[in-house]
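Student: For reference, the sequence and a predicted model appear below.
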Amino acid sequence: MNADVIVVGAGPTGLLLAAELGLAGVRAVVVERLARRSGQSKALGIQPRSAEALDLRGLLEPLMDRAIQRVDGGHFAGLRLDYTAWNTRHPYSIGIPQGRVEALLEERLGELDVQVLRGHEVTALSQDADGVEATLLGPGGESRLTARFLVGCDGGRSTVRRLLGIGFPGLDGKLLSVVADITISDPDGAVPETWTLPVMTPDKTGKGYIAPIGDGVHRFLFYGAEQQRLSRDAPITEEEVRRALQHEFGPGVRLTGVRWASRFTDASRQVERYRHGRILLAGDAAHIHSPSGGQGLNLGLQDAFNLGWKLAAETAGWAHDGLLDTYHSERHPVAARVLANTRAQAVLLVHDEENLALRGIMEELLRVPEANRIVAGMISGLDIRHDLPGRPHHLLGRHVPNLDLVTASGPERVARLLRDGRGLLLSTADEATFAKAAEPWSARIGRAHAQAELGADAVLVRPDGYVCWAGSVADVSGLADALARWAGAPARPSSPVTTPE
């Protein structure tokens, strides 16, 4: 085999997945059709749940160094959301162009010696019970690459999905919009100089949103009656962008250049299964939706965090039967919910009497703190809770809180304890009992004893930050079951654990 895993697509999802695999010692290679990064801004925002996940691997701090700015809260069809009602260190949206996220992740791959094979297009795929073979077309002609698994992270028009003949059911788009990276002259200061959340109120004559993204460039998103009359493939002219810019900000704003522009719709589609034998799909290759609420980039990053450690366990040979299938069972419902909420946001942006009335009611509801909290949790990803087996506990299936801890070695935070990509057993009582129970899994599970208010004597945290067991010393057998389920067979036989009197 040339590799353990072939990752097709060097966008944020593919690069982060490859980084997770590399961290676990998996031989991964990324195959990318483009010879170099496009430099286009594309997606622009990191949501709180993604910030928490990136913090688990030490990626958040360097990402913040490259960010444009952070903005408190989020939005639902332009209606304000308050993230502070959720228990998170990051109750804000992070404004950063997708290209900068990709650059950061590719640097991490360099540190992990994971190869990115650019300028190579996948033209054929085959698989059997032992592995996958990909035929590539690159600068040197045709070649073949074999691996145990392949993951398609190659976007909404996925070649992997097409070659497998996988359907992409869903709804066609109704609203056609344009996004562009532009340069402007604004002598009167009509265009905001700082990053703000979109105010996408319905307007029958059209609406636009602009944000500075660095180096004198602005991201401009707009839609209106003119765009609805055009086809998806119609060229985007400077005159079209100029008209929309001046409609939104007045004749004093002058367009000086268009760096890149693209049309997009609010279509929403999702594959029925994320796994097809030894080939899996992630990110936009598995699901597409409108950018309303700024969730797309985040959905793909979290796919990668969920899949990476499970695929690493499978290639290492210690994954229990069915572990890899939990990628689909956990992530498919999350994406389906995003598709549903973006469809709802699209309705609230349509300018007609019925929809304006509905928007007015929604605006009133979001002034109610608990209603706002529910929607904020949905858009931010902070409300994700996987349906995991085990004794019920308020933390089970949720992302572990990034608490400040007092440990034997000094102050610590939970996120830093997960930097090595292993799981974590965090005990707050009966340290010796839990240490003895987990010792056979010590190569795959880190341990820490700390003073903390968790509402449990100990919690078992998966490598992706989700709590897969929480309980007391009386439930040590439940811990052993969870360790076997999420960390595989013990590396060596465990000795009996006696429960203290």
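Tutor: Good, I have the coordinates.
Student: C-alpha only now, for contacts and for neighbours.
Tutor: Noted.
Student: Tell me the secondary structure at I182.
Tutor: Taking DSSP: H, G, I helix; E, B strand; the rest coil as the rule, one finds I182 in the strand state.
Student: Look at the residue nearest to it when sequence neighbours are not counted and tell me its secondary structure.
Tutor: Using CA to CA, 6 or more residues apart in numbering and skipping the chain neighbours, the partner closest in space to I182 is V258 (4.5 Å). Of the three states, V258 takes strand under three-state DSSP.
Student: isn't T342 right next to G293, touching?
Tutor: Yes. With contact defined as CA atoms under 8 Å, T342 reaches G293; the gap is 7.4 Å.
Student: that older thread, and the residue nearest to I182, how many neighbours?
Tutor: By other CA atoms under 10 Å, 18 other residues sit near V258.
Student: put this beside the first:
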Amino acid sequence: MSNLYDVIIAGGGPVGLFLACELAMADVSVLVLEREPEPNSPSKVGLSGMRALNTASMDAFYRRGLLDKVTPPIKRPLNFQEKPGFQFAGQFAGIWLNANRLDLKRFKYRIPGPSLDISLNPVSIAGIEAVLAPRAESLGATILRGKNVTGVSQDEDAVTVEVGDEEFHAKWLVGCDGGRSTVRKAAGFEFVGTEPTFTGYAVQADIDQPDKLKIGFHPTEDGMYVMMRAGNFHLLDFDGGFFDRTQNVTAAHIQDVLGRVTGTDVKITKLHHASSFTDRCKQAARYRNGRVLLAGDAAHIHSPLGGQGLNLGLGDAVNLGWKLAATVRDSRTRYGPVVDLSLLDTYEQERRPFAAWVLEWTRTQVTVLKPGPHGAALRQLMSDLVDTDDGHNLFLGRIWGLSQRHDLGDAHPLVGASAPDFEFSDGSRLGPKLEGARGLLVDFSDGAALEKLAEGYKARVDYVGGVGARDQLGLSALLVRPDGIVAWVAEGSLDIEGAKAALMRWF
């Protein structure tokens, strides 16, 4: 079979490109097929393409040496009117969150560092892709644009991807091709969930009375409008999701929705760009079918309320990348099909619960925003909850990923969570030590037992020992996976057998 890649990725957005970087860094041959001929589509630039990175995503970029490249040097481009003592940190159903109310002591294993910034720091989709695409290519990945996947077939040994009359072949295929994923449909994945209650619109337009629409999030009797700055706004219209999203969004249609949702006589004088979305919430019943996997919006869709979509997809990519790379490497040492897929299957086991939470999180916001007295009553209750210190930190912890934790079968609260960004006694930090996407065994003890144990895993795990840290958080050692997730910890005396079991399980 000619032109056989290790992995083909359908979709060259941030999720697909981040995954391509992770795989190529591990010496995996990667082909990215992107349907758009040019990278800067209208939905990826300007305010329509702006997204906020949570701490989990910022950790991912930081640990790969990319944080300074993807986050803009000038922050706060959104013109939200803030008061003294208030720093916008996101919202829940239009209820604003204040970064200044974060109590970091509630998150014991979070250490201040370059990636711990919960102030709103928007980045553009186009900007992220402009960083990741050349990085992927520099690592050896191939990116082909204008290649729309039209069909998928697989057997025990490989996957065939059809692009019109062309065929491409790989050992594995990952669908990162969005909510209407061709890969998901062609490979027979079941997609289950709930149907929409509203149609939303992202609009760039000239309007005649901008002062009548206030900056910020404004629930109304018929939906909600979000004014980013004059002429750039979002509308939520609780129409049951009946707008046909296959048709163009016209100026006349936006004018009708604008007047009904805002209750004003503001007129659109020129429509520059408009796109629609819904609160349809669905998730793939499984993330792997044979040699085909799903990530990002191809695996789960939901409303953009709360800004979790990009972060959820990037989490998929960083979780899947090292596991798929290890599986590819393992297959090179075997004859015939890969036998042991236990590591790869932890991708679905770990990521599906996160997506299920995001779907629930967005459904809750939709319920709070529903027009009528029931929605208003719930909105008032949620506002009262957010106004408490406990409530505010609960919401900050969830929205910004501070409380994220995978269930790895260990009761210790740090196992399954993001590794603390320790500042070591030599001035270095933990985060950059993961730049090579390898495991990391950190030893704060004075013994040599862990160093000797790590020697047997030096092909995939780095060892850091003989140094202390400014704050060791009561730990004597920990094992960190390539995705920055803690796989094992020791407090006090070392549990060598526990460390050995963790290394065997993950490496």
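Tutor: All right, it came through fine. For clarity, every value in this text was computed on a predicted model and none was experimentally measured.
Student: overall similarity of the pair, as a TM-score.
Tutor: Scored against TM-score structural alignment, normalised by the length of structure 1, the superposed chains reach a TM-score of 0.86; 468 aligned residues with a CA RMSD of 2.7 Å.
Student: wait, what's in contact with the residue nearest to I182 of structure 1?
Tutor: The contact partners of V258 of structure 1, taken as CA atoms under 8 Å, 6 or more residues apart in numbering, are 180-183, 238.
Student: ok, now how distant is the alignment partner in structure 1 of D297 of structure 2 from P440 of structure 1?
Tutor: In the superposition onto structure 1, D297 of structure 2 corresponds to D284 when matched by TM-score structural alignment. For D284 of structure 1, the distance to P440 of structure 1 equals 39 Å [CA to CA, to the nearest Å].
Student: can you check L104 of structure 1 too?
Tutor: For L104 of structure 1 relative to P440 of structure 1 (CA to CA), the value is 36 Å.
Student: Now stretch 469-489 of structure 2: buried residues?
Tutor: Of all the residues in stretch 469-489 of structure 2, those buried under the rule 16 or more other CA atoms under 10 Å are 469, 475-489.
Student: typed the wrong thing, it's stretch 423-434 of structure 1
Tutor: Buried, per 16+ other CA under 10 Å, within stretch 423-434 of structure 1: 423-429, 431, 433-434.
Student: Check stretch 142-153 of structure 1 too.
Tutor: Buried, per 16+ other CA under 10 Å, within stretch 142-153 of structure 1: 145-153.
Student: before we move on, what about stretch 300-311 of structure 2?
Tutor: 300-303, 305-311.
Student: With stretch 404-417 of structure 2 instead?
Tutor: Those would be 404-406, 408, 414-417, for stretch 404-417 of structure 2 by 16+ other CA under 10 Å.
Student: from the residues you listed, which ones fall inside strands?
Tutor: Among the buried residues of stretch 404-417 of structure 2, DSSP state E puts none in strands.
Student: And these, which is closest to V192 of structure 2?
Tutor: H406 (22.7 Å; CA to CA).
Student: Residue in structure 1 paired with the closest one?
Tutor: Per TM-score structural alignment, H406 of structure 2 is aligned with H386.
Student: hang on, isn't that match packed against R398?
Tutor: Yes. Counting by CA under 8 Å, R398 is a contact partner of H386 of structure 1 at 6.6 Å.
Student: what's the distance between G13 of structure 2 and G321 of structure 2?
Tutor: The value you get for G13 of structure 2 to G321 of structure 2, if CA to CA is used, is 15 Å.
Student: Same check on W96 of structure 2?
Tutor: 34 Å.
Student: ditto for P413 of structure 2
Tutor: 24 Å.
Student: can you check V415 of structure 2 too?
Tutor: In terms of CA to CA, V415 of structure 2 sits 20 Å off from G321 of structure 2.
Student: For the stretch 101-250 of structure 2, just list every one of the helices.
Tutor: Taking DSSP state H, counting those that start in this stretch as the criterion, the stretch 101-250 of structure 2 carries its helices at 125-138, 182-186.
Student: Please identify which of those is closest to P72 of structure 2.
Tutor: Comparing the helices of the stretch 101-250 of structure 2 by CA to CA, helix 125-138 comes nearest, at 9.0 Å.
Student: what's that closest one packed up against?
Tutor: helix 14-25, helix 67-70, strand 142-145 (3 or more CA pairs under 8 Å, 6 or more residues apart in numbering; DSSP states H and E).
Student: at 10 Å what do you get?
Tutor: helix 14-25, strand 30-34, strand 50-52, helix 67-70, strand 142-145 (3 or more CA pairs under 10 Å, 6 or more residues apart in numbering; DSSP states H and E).
Student: So which bit of structure 1 is it matched to?
Tutor: Residue span in structure 1 matched to helix 125-138 of structure 2, by TM-score structural alignment: 98-111.
Student: what does G360 of structure 1 align to in structure 2?
Tutor: Per TM-score structural alignment, G360 of structure 1 is aligned with Q380.
Student: Helix or strand: which one has its match?
Tutor: helix 373-386 (DSSP states H and E).
Student: For that helix, enumerate the helices and strands it packs against.
Tutor: strand 88-92, strand 95-98, strand 216-220, helix 342-369, helix 389-399.
Student: what about the ones you listed, which gets the closest to S138 of structure 2?
Tutor: Closest among these, using CA to CA: helix 342-369, at 25.9 Å.
Student: For A93 of structure 2, which non-adjacent residue is spatially closest?
Tutor: Q365 (4.9 Å).
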